[in-house]
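*Asks:* A predicted structure for the sequence below; I have some questions about it.
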Amino acid sequence: MLPDLRRRRFRWGLRWTERPSQGTSFPHWSPTEIGPFVQVGARIAGVGACAIPPPEEVPAGHLMGGGTPMTGNTGPRRTFGELERRKSQPAGAVIGWRARYTGPDLKRHSRNFGDKMAAEAWLNAERLLIDRDLWTPPRERARRARLDAQRGITFAEWAERSIAGRPLRASTRYRYEGTLRKRILPELGDIPLRELSRLDVTNWYTKMRAQLAAEARAAHRRGDGRGAAFSAYQVLSSVLNDAVDHELLETSPARVKGALRYDAVHEPVVLTPEQMWTLHELMPDYLAALVPLAATTGLRHGELRALQRQHLDLEDPARAVVHVRGTAANNKVSGRYNEIGEPKTKASKRDVAIPSLVVPILKAHLDKHAQPGDDGFVFVGRKGAVLHASVVESNWQAVAQAGGTGRPAHP
């Protein structure tokens, strides 16, 4: 009977390990493979007891089971998981191995490897975690490992990643990076992100406020640096809130009371009609039309510089309109100082009425100074290029001081 069983092992689904039992030449039978034929500990006629050792006493590769036998392969079988060759198409060459197993969650988990030994090592490691009751799904483990690695970074490293990963305008990104570099990182940059405390943030804010106030006094400025401190705290708070969103921190340590409240030190100056015409007369000819347009429509600095001919509807002076569709920004990162883009908000795209008394001034300006074509810019420099922000700013301040108006609200 026994020789027949051995010859028909694949027919009956019976297999044996490579290690001979002690005291007999008959091989060991796996308890899961003997099945209904032989009870563990029963005696087989003419051979003696099938001594089946517990699994922990069987060296790796000897007690094999699971899966369907492969005809012609009499090697040891795996007791846990499966290995599958990954082949290229259509040549059929082996390009790697896929290891798979069913976890305690009753789901299939797999991973690809370049060689068989690495795949087997992974399966053995997974089985060990299961045996020790330490197993979690591989993807969850990988996610936790990434989080742990990120939690070990410094505040400076995280701040760089946080700013780089946001869809910010070039000018906003440049301002954030400058604030970090100048106001925040010298004090907080080297602190590990997870160790950054409320006390660290409070001490930094207090020190920065005192420093900015001293700088304002030294420069004889009217303010006390609260605006700069407010901007710096906004950037810090934003970066730390981003860390909370990415599960690197449970709560943000940026909780300084009153740090996010700020009122301007002085109110902007609103031009009277007399002041507007005074500045119009003092401004260089190629910029003169900018004064009444800015004063009567309230367009922002960048919006004025981004205006094109197609944005002005001056055919009927009584119904003249300026269509605000873009803004000019200084992208110092790329070196493009007149980058035309979309307005900051949807509400910034708007149509604004132009007073009829300003229409003749604009028409004369278009004939003399603006670029040609519908997409030609309305306000350009002396050489015909798009206005640089500093040109508008310096000329506006100069004529404002000469006209005795202080610094107006616009542009």
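*Replies:* Structure's in. What do you need?
*Asks:* only C-alpha atoms for contact and neighbour calcs from this point on.
*Replies:* Will do.
*Asks:* The spatially most central residue of the chain and Trp158, how far apart?
*Replies:* The centroid of the chain falls nearest to Gly165 when counting by CA atoms, centre = their mean (3.5 Å). Look at Gly165 and Trp158: by CA to CA, to the nearest Å, they are 11 Å apart.
*Asks:* Mutual contacts of those two, please.
*Replies:* Common neighbours of Gly165 and Trp158, using CA atoms under 8 Å, 6 or more residues apart in numbering, do not exist here.
*Asks:* let's bring in a second one:
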Amino acid sequence: MARRKRRAFGQVKTSGRQFEASYPTPVGYGDKFGPLSERQYRRFDTEAAADAWLYQERKLIELDEWSPVSMRKAEARRRREQAVTFGEYAEHWVETRRKPDGSPRASGTIKRNRTMLRRHINPYFGDTPMTEISAKQVRSWIDTTADTMRNELTARHNSFVLLKAIFNTAATEPIDDAGDTLIAKSPAAGYSIPRPEKTHKTVPVTDAQIWRLHDVIRDDYGRPDLAVVPLIGLFEGMRIGEVLALRRCDVLTDTDEISVTASVKDENELDLSKPRHMVRGATKTKDSVRTLPIAPELREALYTYMAEHVPQDPDAPLFRAPRAGGFLAENSFTEVYVKARERVDGMHRCRFHDLRHNLLTRVSGVAGVAVAKRIAGHSDVSVTGGYLDAVGDDVLRRALDGSDGSSSASATAADNTIAGYATTLAQLSPEARAKTLDLLPADVAAKIMAAMIQQI
């Protein structure tokens, strides 16, 4: 057995593949540093390094310059952290940040954050140490981007939200056991950039228009698969990623239902060196997992398409990439959709997401916002309130146009429709209610507000 080396000061023990050096805490430092442990420890890769450390510690004691090892390690860590630039800290933040429930953030969110850092934030803050960024510098960024990003107001708002979140983490999350934070206070605290008003107005879509679009895509572009996608968008109100992630087994023909459990994602979205590979990923939120009844207007077209074009394999994608196979990418659909909508009167500005607005507006007027919320897969009813803006001839105007007394049936329909919307909006928060009313035509909003007053 090898004999333990005798040392005049301290001792060194093996600990796995490392060497643990320790010595008794010197007497007389309790008053200066508070309660201390009985021994001071550090680990090293070699015995020689451990001996060298013990020698240095003994010298510090002899020179009366000693301080607890833990305190020195914390100070060294703080110095390293303080030398970190915003660019370094922000990159780590974006790549490692998680949702409040601890789950990973979506790859699309990470990609957008990377873009905002590269284009709008790092050019201004990137090389500055985190501890040297001042409120004045943040104010300067806000003032500068008010001019340089005047045509990118949404990107400016979102970039500031990201900037503020990064600073908030640095100011609130401890970097050591003592609870110290990287910066004492966020330099962005107290500042805000209002969210710009929505520039795109939801386009109301009639059943006739969506069927015309279906025929254009199927017959003129020769894509019977893509022709069904807008039908699902309008009659089921699903997000485009949810539609493209559907498999044959997700269409429950026995019960006339669609099971929404995934959204199509690019598995290599964050690694541009790899080819695009579309897979079924998580839905936008946990509440987005839902089962929807298939609208009667959709059934025949959907079932006919499946019978003629979708393999019998239960896992077969409903909408298959023509060349690569597997699930279809969103831009492959959008490329055809954008061209086809130009050939349908009144749809040239209609985004696919507008179809979701149309369905939720219809449902809310008939069954109320709670039902619309469930169909949408929203976690908060106030979010659903922002979708009640697709007011068109076939939704509300038709009833209003007949409410002049010329037809008692039309007048009754108008009253019932207005009352339905009044009841729906009454369930929203004041802020969401005001926002929704502002999106509606003035005459329609006035009638709804009058009905709300009568219901009080």
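*Replies:* Done, it's in. Everything numeric in this text was worked out from a predicted model, so none of it was measured.
*Asks:* thinking again about what came up before, alignment lookup: the residue nearest to the centre of the first structure to the second structure.
*Replies:* In the second structure, Gly165 of the first structure lines up with Thr96, judged by TM-score structural alignment.
*Asks:* ditto for Arg144 of the first structure
*Replies:* Counting by TM-score structural alignment, the partner of Arg144 of the first structure is Glu75.
*Asks:* Also Arg305 of the first structure?
*Replies:* Matched to the second structure by TM-score structural alignment, Arg305 of the first structure sits across from Leu244.
*Asks:* In contact with that match, which residues?
*Replies:* 263-264, 317-319, 327-330.
*Asks:* Arg299 of the second structure versus that one, what's the distance?
*Replies:* Leu244 of the second structure is 17 Å from Arg299 of the second structure, where distance means CA to CA.
*Asks:* the strands in the first structure, which residues?
*Replies:* 16-20, 27-29, 43-44, 48-49, 82-87, 94-102, 108-113, 312-313, 321-324, 327-331, 336-341, 350-353 (DSSP state E).
*Asks:* Which one, of those, ends up nearest to Arg217 of the first structure?
*Replies:* Among the strands of the first structure, the nearest to Arg217 of the first structure by CA to CA is strand 327-331 (29.0 Å).
*Asks:* Show me what the closest one packs onto, helices and strands only.
*Replies:* Where contact means 3 or more CA pairs under 8 Å, 6 or more residues apart in numbering; DSSP states H and E, strand 327-331 of the first structure is packed against helix 170-179, helix 301-305, strand 336-341.
*Asks:* buried residues in the longest one?
*Replies:* Along helix 170-179 of the first structure, the positions that meet the burial threshold by neighbour count (16 or more other CA atoms under 10 Å) are 170-171, 173-177, 179.
*Asks:* again with stretch 305-321 of the second structure
*Replies:* 305-306, 310, 316-320.
*Asks:* Same question for stretch 152-166 of the second structure.
*Replies:* So, applying 16+ other CA under 10 Å, buried residues of stretch 152-166 of the second structure: 153-160, 162-166.
*Asks:* before we move on, the earlier item: how much space separates the match of Arg305 of the first structure from Ala321 of the second structure?
*Replies:* From Leu244 of the second structure to Ala321 of the second structure the distance is 10 Å (CA to CA).
*Asks:* quick one: common contacting residues for the two?
*Replies:* 327-329.
*Asks:* okay if I get these as CSV plus distance to Asp254 of the second structure?
*Replies:* Output for these, formatted as CSV (distance: CA to CA, whole Å):
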residue, distance to Asp254 of the second structure
Phe327, 24
Leu328, 26
Ala329, 29
